[in-house]
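Trainee: give me coordinates for this.
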Amino acid sequence: MNNPITENWLNDFIRRGIAEDVGDGDHTALACIPSDDRKSARLIVKQEGIIAGLTIAEAIFHYLDPSSSWKSLKNEGEYVFPGQIAAVLEANTRVILKGERLALNTIQRMSGIATLSHRLANKVADLPVRLIDTRKTTPLLRPLEKWAVVLGGCENYRFGLFDRIMIKDNHIDASGSITQALKQVNNYLDFHELQLEITVEVRNKQEIEEVLAVGGCQRIMLDNFSPAEIKEAVALIGKKMEIEASGGINEDNLREYAETGVDFISLGALTHSAGSLDLSLKIIS
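Mentor: Below is the predicted model:
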C-alpha cells in the first residue's frame, strides 16, 4: 500500500476540514483583507524530520482557490532541516488564511508520523525484520496516517477489518478456542469465496502449539511476549508460518525485539504516539 488516498476521500476530507474550521466564515479575514487581495506565503521548516503531506496541502488550497499556485520545494518523504523552505504558495489572501490551519495541521501530523517511522526503521535497518503499523489511528484520518508511515520507511499492515483476518484474544474467547475460531473463519471464507490471509494472536506457548496443530493460517502474532519468550517461540514455529511480535514494544526496546528472529513487528506507536513536526506558513509582506 503506497498511497491509500483516493480523490473522493481527499475531497471529502477537505470539505469536512474546512467546514469544521471556517463554519459560517473567517470573519477576521473578511473584515481585514480586501476580497481581491493576493499574496505569497512560505512553508517554513522549524524542526528537522521527514516532511509529509505537501500534496495534501496543495489540494486544500486548490480546492479553496483553483487559481492558487503551490510549488513544493521538497519531496514527500524528504528529510528537512530548520530554516528550509518546504513550499511556496501564491493565492487569494483570504484563501491563504482560510486554509492555513487545515493545511498545517495535516502536514505537521503526517510529518510527525513519518519522522517517527523513519527513526524506528533506521534502528533496525540492518536486520531482516519489517516494521508495520496497526489500526490504532486517528478516526477518519487513517489514509493520511498510513501513507505517512510508508513515507517514513515502515510498512502498512491491514487497512481495516475487511482486508485481512486477524483472530485476536476476544475472538478466541468468544468462540471458545483457537481451534474453533480457525475452523469457523476458514468455513466462512470458503462459503463467501473470499481470499484473505489469516493471522492468529497467541498469548502463550500452549496457544502456539494449538495453532501449529490446527494450521489453516499464514501468520502467528506473539502478543506481549518477552524477548526471551519470543526466541523460544521462533525456535518452535520455525518456518511453518510468518511470525509477528506485538505489544509492549517501543523505541527503547525495539532493537532487542528485532534481534529475536521475528519476521514482523507491529507498532501502534507509529500512529498513536507520534508528535507533530514544527512548521509554519508565513505570508510574505
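Trainee: when you work out contacts or count neighbours from here on, use the C-alpha atoms and nothing else.
Mentor: Will do.
Trainee: can you pull the buried residues of stretch 127-138?
Mentor: For stretch 127-138, the neighbour count (16 or more other C-alpha atoms under 10 Å) marks Val129, Arg130, Leu131, Ile132, Asp133, Thr134, Arg135, Thr137 as buried.
Trainee: how about the helices in the stretch 151-285 of the chain?
Mentor: 169-175, 178-192, 205-214, 227-237, 254-258, 269-272 (DSSP state H, counting those that start in this stretch).
Trainee: ok, back up a step: so which of the buried residues of stretch 127-138 belong to strands?
Mentor: Counting by DSSP state E, the buried residues of stretch 127-138 place Arg130, Leu131, Ile132 in strands.
Trainee: coming back round to it: which of the helices of the stretch 151-285 of the chain is buried the deepest?
Mentor: Highest mean neighbour count among the helices of the stretch 151-285 of the chain (mean count of other C-alpha atoms under 10 Å): helix 269-272, with a mean of 22.
Trainee: that older thread, out of the ones in strands among the buried residues of stretch 127-138, which comes closest to Glu259?
Mentor: Checking those against Glu259 by C-alpha to C-alpha gives Arg130 as the nearest, at 11.6 Å.
Trainee: list the contacts of that closest one.
Mentor: Cys154, Glu155, Asp263, Phe264, Ile265 (C-alpha atoms under 8 Å, 6 or more residues apart in numbering).
Trainee: pull out the buried residues from those residues.
Mentor: Cys154, Glu155, Asp263, Phe264, Ile265.
Trainee: compare with the first, here's sequence two:
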Amino acid sequence: MSSHAAAAAVVAAALAEDAPWGDLTSDAVVPAGSLASAELRAREPGVLAGGAAVHEAFTQAARLAGTAVRVTDVPADGTAFAAGDVLGRVAGDAHAVLRAERVALNLLQHLSGVATTTAAFVAQVAGTRARVVDTRKTTPGLRALERAAVRAGGGHNHRWSLSDAVLVKDNHLAVLTAGGLDVTTALKAVRDKVPHTTVVEVEVDSLDQLDAVLAADVDVVLLDNFSLADLAEGVRRVAGRALVEASGGVRLDTVRAIAGTGVDLVSVGALTQNSPTLDIGLDIALVAAA
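Mentor: The predicted model follows:
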C-alpha cells in the first residue's frame, strides 16, 4: 500500500473514532455555514512528515460535512523547519476544520517526530558507510506512514513485514537444528525452500556462530548486541561476503561509534518506537458566518 493510500485509510478510521456521531461541541457552538481559516505552525524545529495525512484529514472531514476545505502551503515531507514556521494553511467550512484539527495534528506531530529523530541518527553516521534503518517496532496500523516518515528523515526501511524476507533469529535456529542438523546445513535447506530473489538474513549472537552462518551463503548477517570490538571483528571476518547489520540498544549517543566499526546497516527500533511528538499547533480564526 502506498503512503498516500495508507494515509487515506488511517485518517478515515481516525475521524470515525474521534467523532462517531458528529462533533457535539461544534454543532452546539458554531453556527452552520461558518467559515474558518487556520495556520499549522511549528513551535519547535524539526523535519516534516505526514503532509498527506494533513490533506486527507481536512479533505475527508469536509466531504463528511458536504462542504469544502482548501489546504495549501504544506511543505514536502523531508523539509526541515524552524520554530515559528508555517507548515500549512487551511480555509473553508468551520465545522470541517474543527473536526479534522485533532486528527491532523496527532498524525503530523507523531510522524514529524519520527522524521526528526531519524534525521538526527542519520546526521550522526554521516561520512561512514552505514545506513540507518528502521525495524518492525511500528505502531499497529501506522507502519506505512511511520516507514514513510523514516524515509523523510533520510533513513531507510528494513523488510516491510514477515512476508517480505527471511530473517532467521535465535529461536528459529533452535528449531532448525533440533533434529541434529548443523547450522550451515540447516540454513542451506532454508535457502532451497524460498525463491532465489528472497533475501536471507541470519541473526548472530556471538562471533563463534559466524563461520557456520557465512558458509551457508546468506545475504545479510545481523550482529545483535555486540560490543564495538566484536562488531569490528565481525566486519573483518565477513570480509564483504554479506552485508553486516548491527542492532540492539542503539542510541543517538552510540550510533556514531557503531557505524564507525564498518557495518553496512544499523537498525534502530527507537526511530518508530520512542520518537517524541513534535509541538505543532493549529491557530483557527472564524472569518465569516452564514
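Trainee: now what about the TM-score between them?
Mentor: Overlay of the two chains. TM-score (TM-score structural alignment, normalised by the length of the first structure): 0.93; 278 aligned residues with a C-alpha RMSD of 1.5 Å.
Trainee: if we can go back for a sec, Pro4 of the first structure: which of the helices of the stretch 151-285 of the first structure is closest?
Mentor: Nearest to Pro4 of the first structure, of the helices of the stretch 151-285 of the first structure and by C-alpha to C-alpha, is helix 269-272 at 15.4 Å.
Trainee: surely Val266 of the second structure meets Glu245?
Mentor: Yes. At 5.6 Å, Val266 of the second structure counts as touching Glu245 under the criterion of C-alpha atoms under 8 Å.
Trainee: how close does the residue nearest to Tyr257 of the first structure when sequence neighbours are not counted sit to Glu90 of the first structure?
Mentor: Closest residue in space to Tyr257 of the first structure, ignoring its immediate chain neighbours: Pro227 at 5.6 Å, by C-alpha to C-alpha, 6 or more residues apart in numbering. Here Pro227 of the first structure is placed at a distance of 53 Å from Glu90 of the first structure (C-alpha to C-alpha, to the nearest Å).
Trainee: equivalent analysis for Ile284 of the first structure, please.
Mentor: Distance from Ile284 of the first structure to Glu90 of the first structure, counting by C-alpha to C-alpha: 10 Å.
Trainee: look at those two and report which has more neighbours.
Mentor: The residue with more neighbours, out of Ile284 of the first structure and Glu90, is Glu90; 20 against 11, by other C-alpha atoms under 10 Å.
Trainee: now the residue nearest to the more buried one when sequence neighbours are not counted: how far from Val124 of the first structure?
Mentor: Leaving out its chain neighbours, the residue that sits closest to Glu90 of the first structure by C-alpha to C-alpha, 6+ apart is Ser40, at 4.2 Å. Distance of Ser40 of the first structure to Val124 of the first structure, given as C-alpha to C-alpha: 42 Å.
Trainee: leaving out sequence neighbours, find the closest residue to the residue nearest to the spatial centre of the first structure.
Mentor: Nearest residue to the geometric centre of the first structure (C-alpha atoms, centre = their mean): Lys146, 2.6 Å. Once flanking residues are discounted, Lys146 of the first structure sits nearest to Asn156: 6.3 Å by C-alpha to C-alpha, 6+ apart.
Trainee: what do we get in the second structure for that neighbour?
Mentor: Per TM-score structural alignment, the equivalent position to Asn156 of the first structure in the second structure is Asn157.
Trainee: that match against Val133, yeah?
Mentor: Yes. With contacts counted by C-alpha under 8 Å, Asn157 of the second structure reaches Val133, the gap being 5.2 Å.
Trainee: surely Val200 of the first structure is in contact with Val214?
Mentor: No. The pair Val200 of the first structure / Val214 is not scored as a contact, 11.4 Å apart, by C-alpha under 8 Å.
Trainee: which neighbours do the two share?
Mentor: With C-alpha under 8 Å, 6+ apart, Val200 of the first structure and Val214 have no common neighbours.
Trainee: for Leu176 of the second structure, see how far away Arg147 of the second structure is.
Mentor: Counting by C-alpha to C-alpha, the gap from Arg147 of the second structure to Leu176 of the second structure is 31 Å.
Trainee: try Thr261 of the second structure
Mentor: 31 Å.
Trainee: what does Ala9 of the second structure give?
Mentor: In terms of C-alpha to C-alpha, Ala9 of the second structure sits 39 Å off from Leu176 of the second structure.
Trainee: how about the buried ones among the contacts of Arg130 of the first structure, which pair is most distant?
Mentor: Cys154 and Asp263 (13.5 Å).
Trainee: break down the stretch 51-200 of the first structure into its strands, ranges please.
Mentor: 69-72, 79-80, 85-92, 130-132, 165-167, 198-202 (DSSP state E, counting those that start in this stretch).
Trainee: for Thr271 of the first structure, which of those strands is the nearest?
Mentor: Nearest of these (C-alpha to C-alpha): strand 130-132, 10.7 Å.
Trainee: next up, the contacts around the residue nearest to Tyr257 of the first structure.
Mentor: Counting by C-alpha under 8 Å, 6+ apart, Pro227 of the first structure touches Glu256, Tyr257, Thr260.
Trainee: just give me the neighbour total for the closest residue to Ala41 of the first structure other than its chain neighbours.
Mentor: Once flanking residues are discounted, Ala41 of the first structure sits nearest to Ile283: 4.0 Å by C-alpha to C-alpha, 6+ apart. Close neighbours of Ile283 of the first structure, defined as other C-alpha under 10 Å, add up to 16.
Trainee: and the closest residue in space to Ala274 of the first structure that isn't next to it in sequence, what does it touch?
Mentor: With sequence-adjacent residues excluded and distances taken as C-alpha to C-alpha, 6+ apart, Ala274 of the first structure is closest to Ile113, at 5.2 Å. Ile113 of the first structure is in contact with Glu145, Ala148, Val149, Gly152, Leu270, Thr271, Ala274, Gly275, Ser276, counting by C-alpha under 8 Å, 6+ apart.
Trainee: roughly how far apart are the residue nearest to Leu279 of the first structure when sequence neighbours are not counted and Thr199 of the first structure?
Mentor: Distance criterion C-alpha to C-alpha, 6+ apart; nearest residue to Leu279 of the first structure, sequence neighbours excluded, is Val45 at 4.8 Å. According to C-alpha to C-alpha, Val45 of the first structure stands 41 Å off from Thr199 of the first structure.
Trainee: and Arg255 of the first structure, by the same measure?
Mentor: 23 Å.
Trainee: contacts only, for the residue lying closest to Pro75 of the second structure once chain neighbours are set aside.
Mentor: Closest residue to Pro75 of the second structure in three dimensions, ignoring its sequence neighbours and counting by C-alpha to C-alpha, 6+ apart: Leu87, at 6.3 Å. Residues counted as contacts of Leu87 of the second structure (C-alpha under 8 Å, 6+ apart) are Glu39, Leu40, Arg41, Ala42, Asp73, Val74, Pro75.
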